[in-house]
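Asks: Sequence and computational prediction follow.
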Amino acid sequence: MSSADTADQAPAFDNPLTPFGVGDLGREGLVGTLVGQLGPRLADHRGRIDLPVFAVLFDHVGGFPFFLAQEDGASTLQSRLSMSLLADVAVTERLTGRAEVRTDDGTYGVSTVDLRTAAGRLCVTGTARSVRVGRGGEDTDMDSLAAPSAAGEGCLPEPIDPELSGRDIVDAIAAGALDPGPIVRLLDGRIEEGRFVVRTAPWMGNHFGTMHGGLIATIVAQGISLAAQAHTAPGVDYRVADLSVGFYRSPAVDGGEVIVEVEPVKVGRRIGSFDAVLRTRDGLLLSKAVADVIFR
């Protein structure tokens, strides 16, 4: 899949929340809630919803309670997300995210975050570490988030031939012979020389005008997902089960490219561990992550 092809396919949005179906914010004290409506637009090359899809909802609700705790209106950012995916989630599931500040020393805060299905089943859990920052940005009215629209656009990819190895699958995606999946098209992503490359766009921005932390985590996690796929034998499935991602810088969303490089730490029969680094095209370090992937 060429960059020209992905540019033609990538839809246009006004913000990073709409394509991920995020809205309906609620609050009570130091507890915040958000809703995320999934849909085919967010499926991967297997037609599955995997951990990368949850990062925007997780990040946004995870930072919300700490932001509200700043009575002087100071800006805040996430410095790290730690997420665990506990169960498979249907492509059209409606999720509720709940975050609560557990510690706040005036500069740093940690919130616990849970995402649940419409039936109340816990599917993602973890923590978000936030920090006060000195730089300013436009005021953000957190209460103005509207009800989420279904992330419904996009067609699910055709089933993958179970006789293909993971390496064959990734090579076919890189060559444009296999559908990369709606989530990769949404991100305007491609595989280039074994790396996952994403072209930034204005809709990916936060109120500072740089990339939303949830999008950074999504991009990194999707790069890890494709790297994990490359290590599967024919007929073997996988799930990105755990992700810890640190945010060092947020890239501009001006059409430049960011690149995910993934290194396997140890890949076994049941579980694989991976390190990932996100950089700009000119090598500026943006983020590092570690992840565990379950093979099944």
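Replies: Yep, that arrived. These figures come from a predicted structure and were not determined experimentally. Numbers count the residues shown, from 1 in each chain.

Asks: can we go C-alpha only for contacts and neighbour counts from here?
Replies: Noted.

Asks: Please report how far the residue nearest to D254 when sequence neighbours are not counted lies from R116.
Replies: Nearest in space to D254, with sequence neighbours left out and distances taken as Cα to Cα, 6 or more residues apart in numbering, is A201 at 5.7 Å. Distance from A201 to R116, counting by Cα to Cα, to the nearest Å: 30 Å.

Asks: ok, these two, which is more surrounded?
Replies: A201 (23 against 20; other Cα atoms under 10 Å).

Asks: and the more buried one, what does it touch?
Replies: Applying Cα atoms under 8 Å, 6 or more residues apart in numbering, we find A201 in contact with V253, D254, G255, G256.

Asks: State the distance from the third one to A201.
Replies: In this structure, G255 and A201 are 5 Å apart, going by Cα to Cα.

Asks: and what of the first one?
Replies: Using Cα to Cα, V253 is found at 5 Å from A201.

Asks: quick one: I271 and I294 touch, right?
Replies: Yes: using Cα atoms under 8 Å, I271 is in contact with I294, at 4.6 Å.

Asks: another structure for you, compare them:
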Amino acid sequence: MTDTGTEQAQTSQTVRERAYSWSDPMETAGIAAGLSGMEFFEAMAKGLVPPPPILNTLDFDGVSFEEGRVEFRLTPKEFHYNPIGSVHGGVFATLLDSACGCAVHTRLPVGVFYTSLDLSVKFLRPVSVATGTITAVGSVVHLGRRTALAEARLLDAAGKVCATATSSCLIMRPGD
């Protein structure tokens, strides 16, 4: 005995494909080591430094970079979906983590780096292709010698908040 519903679901699936490319992330990291955070993001915005692979993987863009504040934009597509037909929470988390971390990075001098210590995300509303473009806005709340705190909001085109996040970052200085 077979499950007709399952057979129909399996045979009616249309395969979709996606291809993309990226630059060597270690070359980009080498460039970043010789620039302040703001210099790095300015060079990336001008196309002098390739974006990190995650931007191409999830198909989002760096929109603006100011000292202590960044924006990333994503237009939801099917490949962002979870099994229930909306954008996967991991996509939200990645956008928000990028916005928090990069906001901190814009405040760092040459040779100083960061890594995320934690990320707390609150999902407030679903996002789908019909939602249209969403924007992650990240800003630095506190920058200390060893740690930083940043926050980010994920907004739809109407300015409604879809998700929020806070992140603590470890600041790594030469000689530490």
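Replies: That came in fine, so what should we check first? The model shown is predicted, which means the values in this text are computed figures rather than measured ones.

Asks: related to what we said a few turns ago, looking for the alignment partner of the residue nearest to D254 of structure 1 in structure 2.
Replies: Alignment note (TM-score structural alignment): A201 of structure 1 maps to K77 of structure 2.

Asks: ranges for the helices of the stretch 101-250 of structure 1?
Replies: 166-175, 182-186, 213-229 (DSSP state H, counting those that start in this stretch).

Asks: hey, which of the ones you listed is tucked in deepest?
Replies: helix 213-229 (a mean of 26; mean count of other Cα atoms under 10 Å).

Asks: residue ranges of the strands in structure 2, please?
Replies: 60-66, 69-74, 113-123, 134-143, 147-155, 161-172 (DSSP state E).

Asks: Which of those strands sits closest to P52 of structure 2?
Replies: strand 60-66 (10.4 Å; Cα to Cα).

Asks: packing partners for the closest one?
Replies: helix 37-45, strand 69-74 (3 or more Cα pairs under 8 Å, 6 or more residues apart in numbering; DSSP states H and E).

Asks: Tell me the buried residues in it?
Replies: F60, D61, G62, F65 (16 or more other Cα atoms under 10 Å).

Asks: again with stretch 160-171 of structure 2
Replies: By neighbour count on 16+ other Cα under 10 Å, the buried set for stretch 160-171 of structure 2 is V161, C162, A163, T164, A165, T166, S167, S168, C169, L170, I171.

Asks: will you turn the residues you listed into a markdown table that also has distance to S36 of structure 2?
Replies: What follows is the buried residues of stretch 160-171 of structure 2, written out as a markdown table (distance: Cα to Cα, whole Å):
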| residue | distance to S36 of structure 2 |
| --- | --- |
| V161 | 31 |
| C162 | 32 |
| A163 | 30 |
| T164 | 27 |
| A165 | 25 |
| T166 | 23 |
| S167 | 21 |
| S168 | 20 |
| C169 | 17 |
| L170 | 17 |
| I171 | 14 |
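
Asks: center of structure 1 - which residue?
Replies: T218 (2.0 Å; Cα atoms, centre = their mean).

Asks: hang on, the earlier thing: which among the buried residues of strand 60-66 of structure 2 gets closest to Q10 of structure 2?
Replies: Among the buried residues of strand 60-66 of structure 2, and counting by Cα to Cα, the member closest to Q10 of structure 2 is F60, at 30.9 Å.

Asks: Spit out the contact partners of that closest one.
Replies: F72, R73, L74, T75.

Asks: Kindly provide the distance from the aligned residue in structure 2 for P162 of structure 1 to A99 of structure 2.
Replies: In structure 2, P162 of structure 1 lines up with A33, judged by TM-score structural alignment. Counting by Cα to Cα, the separation of A33 of structure 2 from A99 of structure 2 is 20 Å.

Asks: go on, M38 of structure 2?
Replies: M38 of structure 2 is 14 Å from A99 of structure 2, by Cα to Cα.

Asks: One more: R73 of structure 2?
Replies: Taken as Cα to Cα, the span from R73 of structure 2 to A99 of structure 2 is 10 Å.

Asks: which residues does R195 of structure 1 contact?
Replies: For R195 of structure 1, the contact set (Cα under 8 Å, 6+ apart) comprises G223, I259, V260, E261, V262.
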